[in-house]
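After the sequence you'll find the predicted model.
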Amino acid sequence: MLLATTILLLVLLCLVWTVWIKGKPKDGLHLPPGPRPFPVIGNILQIKPLKFLLSLKKFQKKYGPVFTIYFGSRPTVVLCGYDAVKEALIDNKDVFGARGKMVVPEYVMKGYGIIGSNGDRWKQMRRFALTTLRNFGMGKRSIEERIQEEAQFLVEEFRKTEGKMFDPTFFLSCAASNIICSVLFGKRFSYKDERFLSLLKNITGTLRFMSSVWGLLFFYLHGRIRHIPGPHHKGLQHLFDLKAFIQEEVDESVKTLNADSTRHFIDCFLVKMQQEKQNRTSEFHNENLVGSALNLFFGGTETTSTTLRYGFLALLKYPEIQAKIQEEIDHVIGDRLPLAEDRTNMPFTEAVICEFQRYSDLVPTGVPHSTTEDTIFRGYAIPKGTDVFPLLTTVLKDPKEFPKPMHFSPDRFLDDKGVVKKQAALMPFSAGRRICPGEALARMELFLFLTTLLQKFTLTTVVPTEDIDLYPEFSSADHMPPSYKMSAVSHN
């Protein structure tokens, strides 16, 4: 018993020493200030898992726009507000351009793919994804045509509700997911397809796990609890199931591949794998294919559908904004299919979409970055390899950049002449080297889905506008709009 106690004390002393060393001055400089961490568990006692963002914002008030917190014994620098985030991600994009610790994706994907990779692997995967998405269609159907087609399926599903109240979540998720499915796999799914429904369920399950108490505990203590039975394994299984689905699609594409007639993203990647099969150091192999496809599939499904769901709720609360969009649709588009190029002639609609993205604030913590070298930032010493959280919610809700940030106001994106004005602080896709590769696709989807639906329908609700609450359902790693129902009645 005495020996065990002695060993435990020695371990704790070593951990205290480790924490102290990491905060030791470098050339007279320290890491940014922050709450004092406890050995082993870091700041977990000062951060309530279900109030993760609220805890970080309290630290911001106490320590300023740049502070340090500890996840276990690992320090993480948190950046708050547009000025600090811009200075790091844009002005010093190379220094802050590496990917930080992403525990759940790393556990499942082992560092392969686009989002969780670094170095040459990340450069190659990102470049290939951007090029393929930009050129997609390969002389066949463009992405715009695919979105237009899916928008018609969405219209039909709305029409089937016959003006009755319904929750739009399912339909919007199906539509957004089908676009990325078309790009990745060359096909869309029926909204009743059991396999497709399972995919959507796994995406929702993954998001809820990552924002749950168990998800945050796994982030803190993954090295210890990943071997312990518990609910976290059920949460992780959702992502493993998505990975297995992608692998099935890859295996099927291998059997039917025609290098002279590529059909989708997976085909293009497989052809690249063939071209580099003699290169033993090539990053074009099965693990990176599955990882990249999963990154695109996950991101391409959830961000667009949730932004629209948040946006529709805002239109229910502010019906005058919806009416003004419809007036612009009637004037510019009329009865024909909306086109991506219509955006330049519809400034109010474009401003509304910008406000959708700002207000919904879907990834409030941002995706973690990491420093590529020792650096001095705002008078603090940040060692190479330190994780950095650009807290995007403090950028999108920065009162200096967006006065009255909790008020939904598309006019903030219009100048005195009614022309859309660029706001550098609008960073829903992050910024710098790690900006989301699917940004252009998401913006096109938002515009075409919104205009196509409001061309045909007016969205209404029986809930008084003053009782509609835009506050997110939960607020930790993600922002999700509260559940609601609406009706879609014929416009014109």
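Ah, there it is. Numbering: from 1, shown residues only.

rest of the way, CA atoms for contacts and neighbours
Fine.

Could you find the closest non-adjacent residue to residue 306?
Of all residues not flanking residue 306 in the chain, residue 480 sits nearest, at 7.1 Å (Cα to Cα, 6 or more residues apart in numbering).

Just give me the neighbour total for that neighbour.
By other Cα atoms under 10 Å, 23 other residues sit near residue 480.

now the strands for the stretch 351-492 of the chain?
Assigned strands in the stretch 351-492 of the chain, in chain order: 369-370, 375-377, 380-382, 387-391, 457-460, 487-490 (criterion: DSSP state E, counting those that start in this stretch).

ok, longest helix in this structure?
In the chain, taking DSSP state H as the definition, the longest helix is helix 286-317.

For that one, name the packing helices and strands.
Packing partners of helix 286-317 (3 or more Cα pairs under 8 Å, 6 or more residues apart in numbering; DSSP states H and E): helix 119-135, helix 169-185, helix 231-256, helix 265-275, helix 319-332, helix 347-360, helix 439-456, strand 457-460.

distance of residue 114 from residue 320?
Distance from residue 114 to residue 320, counting by Cα to Cα, to the nearest Å: 41 Å.

Looking at these two, which is more packed in?
More crowded of residue 114 and residue 320, by other Cα under 10 Å: residue 114, with 28 against 11.

and the comparison structure, right after this:
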Amino acid sequence: MQAGHTPIIVLNGFQAVKEGLITCEGLSERAITPLFEDLIKNRGVIFSNGHVWKQQRRFGLTTMRKLGMGKSMAELWVQEQASQLVEYFALQKGRPVDPWECLLHSVSSVICKAVLGHNFSFGDKKIPEIYHSMDDIIQYVAHPLHFLYFVPPKWMSRIIGPPRKLFNAFQAAIAFAKEEIRNHEKKGRSDDPQDFIDFYLNQMDKSKDDPTSTYNEGNLTISITDLIGSGVDTTAISLYWTLLYMAAYPNIQANIQKELDDVLGPSHVICYDDRKKLPYTNAVIHEVLRFSSIISSTFRQCTKDMVVQGFLIKKGTIVSVNLRTAMFDPEYWETPDQFNPNHFLDEDGNFSCREAFISFSAGHRVCMGEQLARVELFIIVSSLFQAFTFRAPEGVQEMNLNREMGFIVRPHRYTICATPR
């Protein structure tokens, strides 16, 4: 397709997506419009490329592993949030409630604990304010206005300038990150770093004489917003889709609860290893991720000439990788347009993941927070359905399953009733 003078190649279907992201290894660079070049200035992880991206991503992955992401420490944090969610729904006594804010708080608490060293109390206005700022930035990537910045020469974007809402959101996110950095600096350096900022500040000290180092406050500031923005939005929205789907498909919800009751019992504290004993529950969570496909596509730029599906794509070409078409490819899914947990179960009822399941993307830019997201989704979903049955409010004949389109696809806001089991 054509965006002004800029040709964009679109990869559709799993085979094309697989070749583009994994086999050819030529799509490791993010396609950045002049607008985001001016705002981000090749900093952080999400909107950076080249040496900066490689060093920042490698450090981010290493540090999050040190902090226990996907392991015992993160599991304890997630279990605590799952327990608080159970308490929250119990207090509602079956009344209709929109679960978005409580899910957002629970997910943000886990990532804030890792990145900032602390979380925020439920009801603290700072989290929703910062979330909305970061969400405005992420959602603008797919806004039609954003594509106008492909059209004119680069200098034209400086005349047009960033949209005021985007600029204000960006400034708010940067101010939040800098405030957290200042608070850490007041405490001084620690030989026992407790969070991402601690580790990063120590790394800045270690590499201050290295001319190739990209460890500086600018990259730290953007990395904080990257980690929180990407770590909260996708997981919270996936949980929001899960409750909606289960209210819409009560038979599937009942099957989850039967498996939980038969295998674990009502008082068992859910841990991530339990997924091995709960194939149906695990399958439902994966089907939610497939069917909702909240990240529809991602834009990359070729780092070299490459051939995909027999077509030559030249170095420098912008490529739109349509992830959703892989998740709905009829060659790999028996009933792609139906919500069907059997997509992830073999003939014996054991969990089996499909090659075409790329909810967390694939290749060099696969989601940094994949393991943490998997832990959060499994523990929180299992804990909630162990304790409650979720249903539509009285008088609502059918839950609205339509999608609000954007860079991250979400359901329309809804209310739901949680009945204690």
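Alright, I've got the coordinates. Predicted, not measured: the structure shown is a model, and the values here were computed from it.

Let me see the TM-score of these two.
The TM-score (TM-score structural alignment, normalised by the length of the second structure) is 0.93; 418 aligned residues with a Cα RMSD of 2.2 Å.

Spatially nearest residue to the residue mapped onto residue 200 of the second structure from the first structure (excluding sequence neighbours)?
Using TM-score structural alignment, the equivalent of residue 200 of the second structure in the first structure is residue 269. Of all residues not flanking residue 269 of the first structure in the chain, residue 289 sits nearest, at 6.7 Å (Cα to Cα, 6+ apart).

Translate that neighbour into the numbering of the second structure.
Aligned against the second structure by TM-score structural alignment, residue 289 of the first structure finds its counterpart in residue 220.

Look up how far residue 331 of the second structure lies from its match.
Applying Cα to Cα to residue 220 of the second structure and residue 331 of the second structure gives a distance of 43 Å.

Now do the contacts for the counterpart of residue 381 of the first structure in the second structure.
Using TM-score structural alignment, the partner of residue 381 of the first structure in the second structure is residue 312. For residue 312 of the second structure, the contact set (Cα atoms under 8 Å, 6 or more residues apart in numbering) comprises 305, 306.

if you set the cut-off to 6 Å instead, what comes out?
By Cα atoms under 6 Å, 6 or more residues apart in numbering, residue 312 of the second structure lies in contact with residue 306.

Equivalent analysis for residue 109 of the first structure, please.
Listed by Cα under 6 Å, 6+ apart, the contact set of residue 109 of the first structure is empty.

what about the aligned residue in the second structure for residue 198 of the first structure, is that helix, strand or coil?
In the second structure, the residue matched to residue 198 of the first structure (TM-score structural alignment) is residue 129. Here residue 129 of the second structure is helix, with the state taken from DSSP: H, G, I helix; E, B strand; the rest coil.

residues near residue 129 of the second structure, how many?
Residue 129 of the second structure is flanked by 14 other residues according to other Cα under 10 Å.

what do you get for residue 288 of the second structure?
Here the number of neighbours of residue 288 of the second structure (other Cα under 10 Å) works out to 22.

ditto for residue 155 of the second structure
Neighbours of residue 155 of the second structure (other Cα under 10 Å): 10.

is it true that residue 352 of the second structure touches residue 345?
Yes. Using Cα atoms under 6 Å, residue 352 of the second structure makes contact with residue 345 at a distance of 5.3 Å.

residues in contact with the one residue sitting closest to the centre of the first structure?
Nearest residue to the geometric centre of the first structure (Cα atoms, centre = their mean): residue 363, 5.4 Å. Residues in contact with residue 363 of the first structure (Cα under 6 Å, 6+ apart) are residue 478.

What lines up with it in the second structure?
Residue 363 of the first structure maps onto residue 295 of the second structure when the alignment is built from TM-score structural alignment.

buried stuff in the longest helix of the first structure?
Neighbour-count burial for helix 286-317 of the first structure, counted by 16 or more other Cα atoms under 10 Å, picks out 286, 288-317.

Find out how far it is from the centre of the chain, if you would.
7 Å (Cα atoms, centre = their mean, to the nearest Å).

Average offset of that helix relative to the second structure?
Following the fit onto the second structure, the mean deviation recorded for helix 286-317 of the first structure is 0.9 Å by mean Cα distance after the TM-score superposition for the first structure.

quick one, that helix and helix 265-275 angle?
160 degrees (axes from the mean of the first three to the mean of the last three Cα atoms, to 10 degrees).

Report the separation between residue 18 of the second structure and residue 6 of the second structure.
24 Å.

higher neighbour count, those two?
Between residue 18 of the second structure and residue 6, residue 18 has the larger neighbour count (other Cα under 10 Å), namely 24 against 14.

what sits against residue 402 of the first structure?
Residue 402 of the first structure neighbours (Cα under 6 Å, 6+ apart): none.

Just tell me what it corresponds to in the second structure.
Under the alignment (TM-score structural alignment), residue 402 of the first structure pairs with residue 333 in the second structure.

ok, and the closest non-adjacent residue to residue 293 of the second structure?
residue 324 is the one closest to residue 293 of the second structure (Cα to Cα, 6+ apart), at 5.9 Å.

Ok, residue 479 of the first structure next?
Take residue 479 of the first structure and drop its neighbours on the chain: the residue closest to it by Cα to Cα, 6+ apart is residue 362, 4.8 Å away.

What's the local residue count around the one you found?
Residue 362 of the first structure, neighbours per other Cα under 10 Å, totals 26.

now swap in the one 3 residues further on and tell me
The burial metric for residue 365 of the first structure, expressed as a neighbour count using other Cα under 10 Å, is 23.

Can you give me every residue that contacts it?
391, 392.

cool, residue 1 of the second structure as well?
Per Cα under 6 Å, 6+ apart, neighbours of residue 1 of the second structure: 7, 8.

Before I go, just wanted to say thanks for your time.
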